[in-house]
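[1] fold the following and give me the result.
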Amino acid sequence: MAELKDRLQSDLTAAMKSRDDVRTRTLRSVLTAISTEEASGQSARELGDEDVLRVLTREAKKRREAAEAFEEGGRTDQAAAERAEGDVLADYLPEQLGDEELRGLVSAVITETGAEGPKAMGQVMKQVTPRVAGRAEGSRVAAEVKRQLTA
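    This next block holds a predicted model:
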């Protein structure tokens, strides 16, 4: 069912065999986050690829934010470690949308929905978010939607 989860598990085994500490640590952490997500909620369930992708995106964002915080605090060694883990996670995420692609997607949704003004932001975001599906950070999407609705 979850091909992405199976890939993560087999890659973890390969990383352990090759003694790749960064990849091993990162994949263990992500698989733990996936297991936690599966166990939480009303009923335990196995996550599908879309849900696993959501967890991966969230974990990558955590690494990015942690790296920035460590960098600001002058802890460049820790920031580099967080970035290295983020690079490992990037291998499992879909290719990110470029600015031009994101602009076009948001513009198309605004045209389809007939949305006008900042009050329509929620309506547009509701339509854009599934189409983006892990290919652009939510804050980046929101900024573009806001920009186009206020222009």
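[2] please count neighbours and contacts with C-alpha atoms only from this point.
    Noted.
[3] what about G41, neighbour count?
    9 (other C-alpha atoms under 10 Å).
[4] quick one: secondary structure of it?
    coil (DSSP: H, G, I helix; E, B strand; the rest coil).
[5] that one: what's it in contact with?
    If you count contacts by C-alpha atoms under 8 Å, 6 or more residues apart in numbering, G41 has none.
[6] run this one through as well so I can compare:
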Amino acid sequence: MLRDTIKAAQIESMKAGDKARLAAVRLILAKLKDKDIELRTAANVPDDDVVVTDVLQKMAKQRRESITLYEQGGRQELAEIEKAELAVIETFLPQQMGEDEVKAAIAAIITETGAEGMKDMGKVVGALKAKHGTQIDMGKASQLVKSALA
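    Here you go, the predicted model:
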């Protein structure tokens, strides 16, 4: 399980004295704890790896946005910290699909669902997230779906 891998990485980082990696892993574990608390009242709880992957993807997206903003603002030292955290987060994420693979998956789902235009975008994005949600950046994928249906 992914959560066990993250906890093992925390122990490895402590033993190795890698403070930067340890801080990033602790951030991940804190976010996971927050998500667990949030899901206590949920009617149906998704599989643990799905929850962990979702949290990691959101954290990675936040780091990418922060890096862009820091670089635009001329705060390179803060951008470097975010890049280091992003590198740690990405080590736990499943392998992401390439753009060509995403386009092929979108084409297959459009054919599968019989989607014909923009009115079917929600159906296509939902099916794409259900099948490949852990392997695709859904922000980029929605743009590709939009262009495929236009």
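[7] chain center to stretch 121-132 of structure 2: distance?
    16 Å (C-alpha atoms, centre = their mean, to the nearest Å).
[8] tell me the buried residues in it?
    Under the neighbour-count criterion of 16 or more other C-alpha atoms under 10 Å, stretch 121-132 of structure 2 has M121, V124, V125, A127, L128, K129 buried.
[9] ok, stretch 100-110 of structure 2 next?
    For stretch 100-110 of structure 2, using 16+ other C-alpha under 10 Å, the buried residues are V102, K103, A105, I106, A107, I109, I110.
[10] what's the spacing between the residue most central in space within structure 1 and A33 of structure 1?
    Among the residues of structure 1, T57 comes closest to the average C-alpha position under C-alpha atoms, centre = their mean, at 1.8 Å. Distance, T57 of structure 1 to A33 of structure 1, by C-alpha to C-alpha, to the nearest Å: 12 Å.
[11] average offset between the helix or strand containing L56 of structure 1 and structure 2?
    Element membership for L56 of structure 1 (DSSP states H and E) is helix 49-72. Taken over the aligned residues, the distance from helix 49-72 of structure 1 to structure 2 averages 0.9 Å (mean C-alpha distance after the TM-score superposition for structure 1).
[12] from the chain's centroid, how far away is that helix?
    Distance, centroid of helix 49-72 of structure 1 to centroid of chain: 6 Å (C-alpha atoms, centre = their mean).
[13] next helix or strand past it?
    Immediately after helix 49-72 of structure 1, counting by DSSP H and E, sits helix 76-90.
[14] okay, buried residues for that following helix please.
    Q78, A79, A81, E82, R83, A84, E85, G86, D87, V88, L89.
[15] pretty sure the first one contacts A67?
    Yes - applying C-alpha atoms under 8 Å as the test, Q78 of structure 1 and A67 come out as touching, 7.2 Å apart.
[16] can you find the partner of A15 of structure 1 in structure 2?
    Aligned counterpart of A15 of structure 1 in structure 2: S13 (TM-score structural alignment).
[17] what residues are up against its match?
    K19, R21, L22.
[18] what's the spacing between E82 of structure 1 and E68 of structure 1?
    9 Å.
[19] cool, V30 of structure 1 as well?
    20 Å.
[20] between these two, tell me which one has more neighbours.
    V30 (21 against 18).
[21] element containing the more buried one, please.
    Using DSSP H and E, V30 of structure 1 falls within helix 21-39.
[22] from the contact counts, what lies against that helix?
    With contacts defined as 3 or more C-alpha pairs under 8 Å, 6 or more residues apart in numbering; DSSP states H and E, helix 21-39 of structure 1 has these neighbours: helix 3-17, helix 49-72, helix 76-90.
[23] residue range for the last one in structure 2?
    The aligned range for helix 76-90 of structure 1 in structure 2 is 76-90, by TM-score structural alignment.
[24] that stretch against structure 1, how far on average?
    Using mean C-alpha distance after the TM-score superposition for structure 1, the mean distance for stretch 76-90 of structure 2 is 0.7 Å.
[25] which residues does that stretch contact?
    Residues contacting stretch 76-90 of structure 2 (C-alpha under 8 Å, 6+ apart): 20-21, 24-25, 28, 56, 59-60, 63-64, 66-68, 70-71.
[26] off-centre distance for that stretch?
    15 Å.
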